[in-house]
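Chemist: Fold the following.
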Amino acid sequence: MTYCVGMRLNYGLVFMSDTRTNAGVDNFSSARKMFTWSIPGERSITLMTAGNLATTQAVVSLLEERSKAVEDRDPSILRQSTMFQVARLVGTTLKEVISYSSPTGQTADDRFSASVIVGGQIKGGQPTIFLVYPAGNFIEITEDSPFFQIGETKYGKPILVRAYDADMRFEEAVRLLMVSFDSTIKSNLSVGLPLDLHIYENDSYHTDRQRRIEEGDVAYTKTTAAWSNALKSALEQLETFEI
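Modeler: Okay, here's the model as predicted:
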């Protein structure tokens, strides 16, 4: 299991993912879940994965392989004309890998299942994010649904729903995501540090603003400790329920 969030703000896009993988309660390891492609001045694409690790790695490997020699390989994620076409390519690739891996054919709930968040901007279009399902179909982010989650979503969603604001600055959005991830990490062993962060500013067309948040990161530790203390303080201030 894993946890990934893609969020759209008025200033751009924010992506965060954990890196934990597990094959049982006593077998944990780390694997990158966030991947980026860019052509400076033309496009920036970020992809995050959740689900069967072999499936997601095969999807990313295919996308990578088909993008390295652009003149020889097609379709390439670096040659799609719009983010919609990028989402279609990712969906097709995901469906292809799942169908190939499953000897009985693709089903959305089988052990080869995976889901993907892909977002970014291609020159001439607006920044956007898509959620791609195991069947290869996908939906696009909207004002009513301004963020997507995949993986272990339930623990981190309440704070996002309550506190998200499209006008928040990147720093505020990262703080919100830190709290969302901390809630998930504390509730589920299959999600854990390090975390990968990518901030994309509208019309920048690059992937430079990336950071890995390791165990002991000062900003993360201070933010999550302050959030824990604030929750305890808020609880103490609530009216006592009389029995």
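
Chemist: use CA for all of it now, contacts and neighbours both
Modeler: Will do.

Chemist: Could you verify that Ser17 is part of a strand?
Modeler: Yes: judged by DSSP: H, G, I helix; E, B strand; the rest coil, Ser17 forms part of a strand.

Chemist: please give me the structure for this one as well, since I'd like to look at both together:
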Amino acid sequence: MTYCVGLKIDRGLVFMSDTRTNAGMDSISTFRKMHVWEVPGERVLVLMTAGNLATTQAVVSLLEQRSKAASERTSTLLETPSMYQSARLIGDTVKEVIASSAPAGQGADSYFNASFILGGQIKGGEPRLFMIYPEGNFIESTEDTPFFQIGETKYGKPIIVRAYERSMSFAEMVKLLIVSFDSTLRSNLSVGLPLDMVLYEADTCKVALQKRIGLDDPYYRTVSDGWSNALKQAFRSLPDFPD
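Modeler: Now for the predicted structure:
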């Protein structure tokens, strides 16, 4: 399992993902689930993955391989003319990988299931955010749906829904996401540290900040402990049930 979030705010885009994968309680590993393609001044694309690890790794490896092969450059993430075409390319690659891996009759909702969040900006266009399904189709974020989650979403979603505001600064958004991820980490052992984070400021076409956050990160510990204490204080401040 995994947990990934991509959000749009007025300042730009914010991405965060965990790094834990597991095939049972005695088989836990760390794998990067966030991948960045950047041509400074021209484009930034961030892709986060969830689902079957073999499928997601095959998709990313194929995208990477084709971006380095001169003979196939016209169909790579480094050459797509728009974010929409980038999402379409990734959707087609997902379908290609699943079709080549699955036995006859195997559906996309089966063992090869995988989902993706793609966000970024290509010069001349707006920052855009997409969620790509295992069937290869995708949807784009809107004013009504300004963020996407994939993986283990239920524990971290309530805090985002309650606290998210489009006018938030990057600093406020990082705080919000750390609370969301901390709530998920405490509730589900299949999601774990370290966390990967990317901040992208609109119209810059370059990554503003890329960082890995581990258990020893002082800001993570401050927010995690502070949120726990604040919840306890809020609970104690509520009136007791009348006898």
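
Chemist: can you pull out the strands in the second structure?
Modeler: Counting by DSSP state E, the second structure has these strands, from start to end: 3-9, 12-17, 20-22, 28-30, 34-39, 43-51, 114-122, 128-132, 138-140, 147-151, 195-201, 207-213.

Chemist: Can I get the ones you listed in CSV including distance to Lys68 of the second structure and mean neighbour count?
Modeler: Listed next are these as CSV, based on distance: least, CA to CA, whole Å; neighbours: other CA atoms under 10 Å:
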stretch, distance to Lys68 of the second structure, mean neighbour count
strand 3-9, 26, 26
strand 12-17, 25, 26
strand 20-22, 28, 20
strand 28-30, 26, 13
strand 34-39, 12, 17
strand 43-51, 16, 24
strand 114-122, 19, 27
strand 128-132, 23, 24
strand 138-140, 25, 17
strand 147-151, 28, 22
strand 195-201, 23, 22
strand 207-213, 21, 15
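
Chemist: CSV please, covering these and showing distance to Ala104 of the second structure.
Modeler: Conversion of the strands of the second structure to CSV gives the following (distance: least, CA to CA, whole Å):
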stretch, distance to Ala104 of the second structure
strand 3-9, 30
strand 12-17, 33
strand 20-22, 27
strand 28-30, 30
strand 34-39, 31
strand 43-51, 21
strand 114-122, 18
strand 128-132, 23
strand 138-140, 24
strand 147-151, 26
strand 195-201, 36
strand 207-213, 40
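
Chemist: Name all residues that make contact with Ala195 of the first structure.
Modeler: Residue 195 of the first structure: Leu, not Ala. Shown in contact with Leu195 of the first structure (CA atoms under 8 Å, 6 or more residues apart in numbering): 16-19, 212-214.

Chemist: again with Ile199 of the first structure
Modeler: Residues near Ile199 of the first structure by CA under 8 Å, 6+ apart: 12-15, 170, 207, 209-210.

Chemist: Show me which pair in those residues is furthest apart.
Modeler: Within those, two members stand farthest from each other by CA to CA: Phe170 and Thr207, at 14.8 Å.

Chemist: Flag every buried residue along stretch 74-82 of the first structure.
Modeler: By neighbour count on 16 or more other CA atoms under 10 Å, the buried set for stretch 74-82 of the first structure is 76-78, 80, 82.

Chemist: Just to check, Ala208 of the second structure is in contact with Glu201?
Modeler: Yes: counting by CA atoms under 8 Å, Glu201 is a contact partner of Ala208 of the second structure at 6.2 Å.

Chemist: Need the max-distance pair from the buried residues of stretch 74-82 of the first structure.
Modeler: Maximum pairwise distance in the buried residues of stretch 74-82 of the first structure, criterion CA to CA, is 12.3 Å, between Ser76 and Thr82.

Chemist: From Gly192 of the second structure, how far off is Arg186 of the second structure?
Modeler: According to CA to CA, to the nearest Å, Arg186 of the second structure and Gly192 of the second structure sit 9 Å apart.

Chemist: same deal with Ser27 of the second structure?
Modeler: 13 Å.
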